[in-house]
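A.B. asks: No letters, just coordinates:
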């Protein structure tokens, strides 16, 4: 059971990140808080934790689950490392290492790079299909770009 909790943490982290990220993309909050992070259109590892203090508190608030669910201190440390290093990884600026034209190591997150390019897509991570379920998934294709741009027009039509 102790080892299984490491997987629970990863799924909780993905679930929490998606909903917090959707929240801070609300226009009033985005303008005051999340725009600091989105100044990084061309992401690099250090842009992952480049956040407004309010956003940092929300981002790391997922660890509060350890006050509700009984967990070992190693789980808390794993969770904190995962949050910290995950932000660096998902903003690496590339998604794979190519050697002699062949993919050798999957690294980075194309999924989140698309979020920084188009803003109103890919709020979550690839571990949970929440973006697919709620219509905010972008896979990098021209069709997805057209769909996301139409979605963005609908979202901001009433604003």
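C.D. replies: Sure thing, it's come through. Keep in mind it's a predicted model, so treat the numbers as computed, not measured.
A.B. asks: contacts and neighbour counts: CA atoms only from here.
C.D. replies: Fine.
A.B. asks: quick one: residue 146 from residue 16, how far?
C.D. replies: 28 Å (Cα to Cα, to the nearest Å).
A.B. asks: quick one, which of the two is more surrounded?
C.D. replies: Comparing residue 146 with residue 16 by neighbour count (other Cα atoms under 10 Å), the higher total belongs to residue 16, at 19 against 12.
A.B. asks: secondary structure element for that one?
C.D. replies: Element membership of residue 16 [criterion: DSSP states H and E] is helix 4-24.
A.B. asks: in this protein, which spans are strands?
C.D. replies: 96-99, 102-106 (DSSP state E).
A.B. asks: which helices and strands sit right next to the longest one?
C.D. replies: Think strand 102-106. Contacts defined by 3 or more Cα pairs under 8 Å, 6 or more residues apart in numbering; DSSP states H and E place strand 102-106 against strand 96-99.
A.B. asks: What residues sit buried inside the strand it packs on?
C.D. replies: Judged by neighbour count using 16 or more other Cα atoms under 10 Å, the buried positions of strand 96-99 are residue 96.
A.B. asks: so what secondary structure elements neighbour it?
C.D. replies: Counting by 3+ Cα pairs under 8 Å, 6+ apart, strand 96-99 packs on strand 102-106.
A.B. asks: In addition, the following structure is provided for comparison:
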């Protein structure tokens, strides 16, 4: 599903799923027939990028896409995938950065010794003292869910452990 939304080609999907290119194209076509709004949205992103030369995240952070003007087909195709991918993944990156700032600030405001030590994709890793764990979990829940105002809830899940392996 995500590969299609990010502009995966029938060749790329066929490689990922170990199916023929024809089967992969049929899968992509069925996906867009089932969810026509997604196709319209993605096509609109590409069209906007071709007209304006860039795409934007929900927070108006711009990514220029000069590849869309290339005479090279592969470069243009790459630019189209960037136009589809960047507003989605870029917005997710913006949201996690906002969450990081909010969590960091709350930990300091509440005078906790616990610290935000790592961010990986959509995850935050906190090193917390045992006596602060429940308070830190509450802060994470509140600040991560409130990092963005969306039409859908931001669901989060948490794991804890005595070491990083246990917390997976």
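C.D. replies: Perfect, I can see it now. Remember, it's a predicted structure, so these values are computed and weren't measured experimentally.
A.B. asks: Would you pull the TM-score for this pair?
C.D. replies: TM-score of the superposed chains, computed with TM-score structural alignment, normalised by the length of structure 1, equals 0.29; 69 aligned residues with a Cα RMSD of 4.2 Å.
A.B. asks: Would you agree residue 117 of structure 2 is in contact with residue 104?
C.D. replies: No. The pair residue 117 of structure 2 / residue 104 is not scored as a contact, 9.6 Å apart, by Cα atoms under 8 Å.
A.B. asks: Tell me if residue 126 of structure 2 really is in a strand.
C.D. replies: Yes. According to DSSP: H, G, I helix; E, B strand; the rest coil, the state of residue 126 of structure 2 is that of a strand.
A.B. asks: ok, it - how many residues close by?
C.D. replies: 20.
A.B. asks: circling back to that earlier point, more neighbours: residue 117 and residue 104 of structure 2, which one.
C.D. replies: Per other Cα under 10 Å, whichever of residue 117 of structure 2 and residue 104 has more neighbours is residue 104, with 19 against 11.
A.B. asks: Provide the secondary structure category for the residue lying closest to that one once chain neighbours are set aside.
C.D. replies: Spatial nearest neighbour of residue 104 of structure 2, excluding adjacent residues (Cα to Cα, 6 or more residues apart in numbering): residue 116 at 6.3 Å. With three-state DSSP as the basis, residue 116 of structure 2 sits in strand.
A.B. asks: gap between residue 116 of structure 2 and residue 2 of structure 2?
C.D. replies: 29 Å.
A.B. asks: In terms of packing, which of the two has more residues around it?
C.D. replies: residue 116 (15 against 8).
A.B. asks: got a list of what that one touches?
C.D. replies: With contact set as Cα atoms under 8 Å, 6 or more residues apart in numbering, residue 116 of structure 2 has these partners: 100, 103, 104, 124, 125, 126, 127.
A.B. asks: Roughly how far does it sit from residue 137 of structure 2?
C.D. replies: 12 Å.
A.B. asks: Then residue 32 of structure 2?
C.D. replies: As judged by Cα to Cα, residue 32 of structure 2 and residue 137 of structure 2 stand 39 Å apart.
A.B. asks: Determine the number of other residues adjacent to residue 37 of structure 1.
C.D. replies: 18.
A.B. asks: typo on my end, it should be residue 144 of structure 2
C.D. replies: For residue 144 of structure 2, using other Cα under 10 Å, the count is 24.
A.B. asks: you'd agree it is in a helix?
C.D. replies: Yes. Checked against three-state DSSP, residue 144 of structure 2 lies within a helix.
A.B. asks: which non-adjacent residue is nearest it?
C.D. replies: residue 99 (5.0 Å).
A.B. asks: so the one you found sits right up against residue 142, yeah?
C.D. replies: No. Using Cα under 8 Å, residue 99 of structure 2 is not in contact with residue 142, being 9.6 Å away.
A.B. asks: Against which helices or strands is the helix ranked longest in structure 2 packed?
C.D. replies: Ranked by residue count under DSSP state H, the longest helix found in structure 2 is helix 73-109. Applying 3+ Cα pairs under 8 Å, 6+ apart, we find helix 73-109 of structure 2 packed against helix 36-52, strand 54-56, strand 115-120, helix 133-145.
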